[in-house]
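Trainee: Dropping a prediction and its sequence here:
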Amino acid sequence: MCCSGFLKIMMFIFNGAIFLAGAAILGIGIWVKVDSDSLLGILESVENAPSGLAELAYVSYLLIGVGAVLLIIGFLGCCGAMRESRCMLLAFFSIVLIIFLIEVAGAVLLFVFDDVAKPLLESLENEVRKDIQQNYGDNEGVTSLWNTTMEQFKCCGYRNYTDFEGSPFLNDHDVFPTTCCNATFSGNVCNEQNAHISMIDGCFDKLVQLIEDNAVVVAAVALGIAALEIAAMVVSMILYNNIGNKA
């Protein structure tokens, strides 16, 4: 009886942690999806983009899916332990095992980011530059998307201000976007000289930095959740067997 009570408490602790982790991941996924109208939205809007780019653009759906499933299994584990339901505990174990394998695969992909995602983004450079030079200042959707992205991430173009050379915006106004110049030039026009002196980082570098900075954190969180899931699976099987023996 004492052992069974201890196992239930452990299930509540492990699954409570999994539930909270799921809520956090779900929140991050929703934030990434909302934010995709800026930086990732640009990648989706480029014509002739590499097919593998969708894997980056749809990362928000993966986070939302994983977060939602973690919420479900956290609730399922707690409920199964409280009701001493062998069926619920077995379902919990099966789902957690599948999620665990997916998380391990995802962590491996994050660690090899430089070998997969970065070359993919680099291969996109010509298409993005072409899109800017043809549409920025002429196409309202493309112009608004770039303006939002550059303002939010404090970046300029894909690589730098030269990406806007030949664009309708530069041809019509003879200036570069204001985000391509430092704040010290805020009172002046952002001409070629000021943009060259400022040399604001391109949005490509900002995106790579953003992903690399968060890749280690996400991978560490995933491995921490995986450890909790292993412990929860072990406890659930012990509790499953104990309930079966009492029956």
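Mentor: Nice, thanks for sending it over. Keep in mind that what you see is a predicted model, and the values were worked out from it rather than measured. Residues are numbered from 1 along each chain as shown.

Trainee: only C-alpha atoms for contact and neighbour calcs from this point on.
Mentor: Fine.

Trainee: Helices of this protein, start to end?
Mentor: 2-35, 39-45, 54-57, 59-83, 86-111, 113-123, 125-135, 140-153, 168-173, 192-198, 203-246 (DSSP state H).

Trainee: Check it against this one:
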Amino acid sequence: METLAAGNAEEEHNHPYIPYNFIQPKVIEQVSYAILAIGILIFLVSFLGYCGALKESQCMLTTYGILLIVILVLEIAAGILAVVYKSKVETETKDVLITSLSHYKPTTEETDAVTQAWDQLQMNLHCCGVNNYSDYAGNQDLRNASRLVPESCCILKEDKTPVSDTCTTSPNDSNSYFNKGCYSSVVSLLRNNLEIVIGIAAGLAIIEILGIFLSFCLAKNITDYEHR
């Protein structure tokens, strides 16, 4: 049994980014809270529309329509502000992301949602940090382990282990992506798929506008019927 346990421990150490990390309690808890919050918001808005139509309630349908208008206006306002204050938004976004790197946990025993998100981003986009590897300078756990970057910043082999054992302590162009920031990589990805992004945004806007139109039409029909 001890041999099996040691073998499992070694296997986990050699494959720090295997899907098992996604089912650790801390990751599940954090993701669950986020999904729960989003789910409650969607449920409340949808509940108003459903019950309003079912009970033929003008008040509920009107409230539903107004909520959709508020959501749509906020989305449009956010888009406009992001364009107008592009440089400030970029700076603030980078600051928030860099702050999140200080909470990165380099060991599998402490894996959380933030760590998993950064690992997957860095592995898939072949990048490191927000601007570059220096963004990890504020991570105490990495400093305590005498590392400059996590393994997800390294060039990995097929088995998801670094091509060089010195990558985390002495990163360079041949063993890591230490000078390639993830922020610019994400921006490039969005620009390369701009048509898809615009299509999704337009699709959501059309659905919301349709929901607003139908809710007010139904509310008006109910009012007209009651006054007959």
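Mentor: Received, thanks. Since the structure is predicted, the reported quantities are computational estimates derived from the model, not experimental observations.

Trainee: Which among the helices of the first structure is found nearest to residue 160 of the first structure?
Mentor: For these, the distance to residue 160 of the first structure is smallest for helix 203-246, at 8.0 Å, taking CA to CA.

Trainee: Next, the angle helix 59-83 makes with the closest one.
Mentor: Counting by axes from the mean of the first three to the mean of the last three CA atoms, to 10 degrees, helix 203-246 of the first structure points 20 degrees away from the direction of helix 59-83.

Trainee: Could you save the helices of the first structure as TSV and add columns showing mean neighbour count?
Mentor: Formatted as TSV, the helices of the first structure follow (neighbours: other CA atoms under 10 Å):
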stretch	mean neighbour count
helix 2-35	18
helix 39-45	19
helix 54-57	14
helix 59-83	21
helix 86-111	17
helix 113-123	14
helix 125-135	19
helix 140-153	17
helix 168-173	15
helix 192-198	16
helix 203-246	17
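
Trainee: Redo those as JSON lines? Include distance to residue 161 of the first structure.
Mentor: What follows is those, written out as JSON lines (distance: least, CA to CA, whole Å):
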{"stretch": "helix 2-35", "distance to residue 161 of the first structure": "23"}
{"stretch": "helix 39-45", "distance to residue 161 of the first structure": "17"}
{"stretch": "helix 54-57", "distance to residue 161 of the first structure": "24"}
{"stretch": "helix 59-83", "distance to residue 161 of the first structure": "28"}
{"stretch": "helix 86-111", "distance to residue 161 of the first structure": "30"}
{"stretch": "helix 113-123", "distance to residue 161 of the first structure": "17"}
{"stretch": "helix 125-135", "distance to residue 161 of the first structure": "11"}
{"stretch": "helix 140-153", "distance to residue 161 of the first structure": "11"}
{"stretch": "helix 168-173", "distance to residue 161 of the first structure": "11"}
{"stretch": "helix 192-198", "distance to residue 161 of the first structure": "7"}
{"stretch": "helix 203-246", "distance to residue 161 of the first structure": "11"}
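
Trainee: how about residue 77 of the first structure, what's its match in the second structure?
Mentor: Correspondence of residue 77 of the first structure to the second structure, assessed by TM-score structural alignment: residue 52.

Trainee: Its match against residue 60, yeah?
Mentor: Yes - here residue 52 of the second structure lies in contact with residue 60, judged by CA atoms under 8 Å, at a distance of 4.8 Å.

Trainee: neighbours of the alignment partner in the first structure of residue 151 of the second structure, just the number please.
Mentor: Under the alignment (TM-score structural alignment), residue 151 of the second structure pairs with residue 178 of the first structure. Residue 178 of the first structure has 19 neighbouring residues, counting by other CA atoms under 10 Å.

Trainee: residue contacts, the closest residue to residue 178 of the first structure other than its chain neighbours?
Mentor: Using CA to CA, 6 or more residues apart in numbering and skipping residues adjacent in sequence, the residue nearest residue 178 of the first structure is residue 190, 5.7 Å away. Going by CA atoms under 8 Å, 6 or more residues apart in numbering, residue 190 of the first structure touches 175-178, 180-181.

Trainee: Residue 109 of the second structure now?
Mentor: For residue 109 of the second structure, the contact set (CA under 8 Å, 6+ apart) is empty.

Trainee: From residue 5 of the second structure, how far out is it?
Mentor: Using CA to CA, to the nearest Å, residue 109 of the second structure is found at 15 Å from residue 5 of the second structure.

Trainee: Distance check, residue 113 of the second structure against residue 100 of the second structure.
Mentor: In terms of CA to CA, residue 113 of the second structure sits 11 Å off from residue 100 of the second structure.

Trainee: Hmm, residue 178 and residue 172 of the second structure touching each other?
Mentor: Yes - the pair residue 172 of the second structure and residue 178 qualifies as a contact (CA under 8 Å) at a distance of 6.6 Å.

Trainee: Which neighbours do residue 52 and residue 60 of the second structure have in common?
Mentor: By CA under 8 Å, 6+ apart, no residue touches both residue 52 of the second structure and residue 60.

Trainee: Quick check: the residue nearest to residue 222 of the first structure when sequence neighbours are not counted vs residue 63 of the first structure, distance?
Mentor: Nearest residue to residue 222 of the first structure, sequence neighbours excluded (CA to CA, 6+ apart): residue 103, at 6.3 Å. Residue 103 of the first structure is 11 Å from residue 63 of the first structure, where distance means CA to CA.
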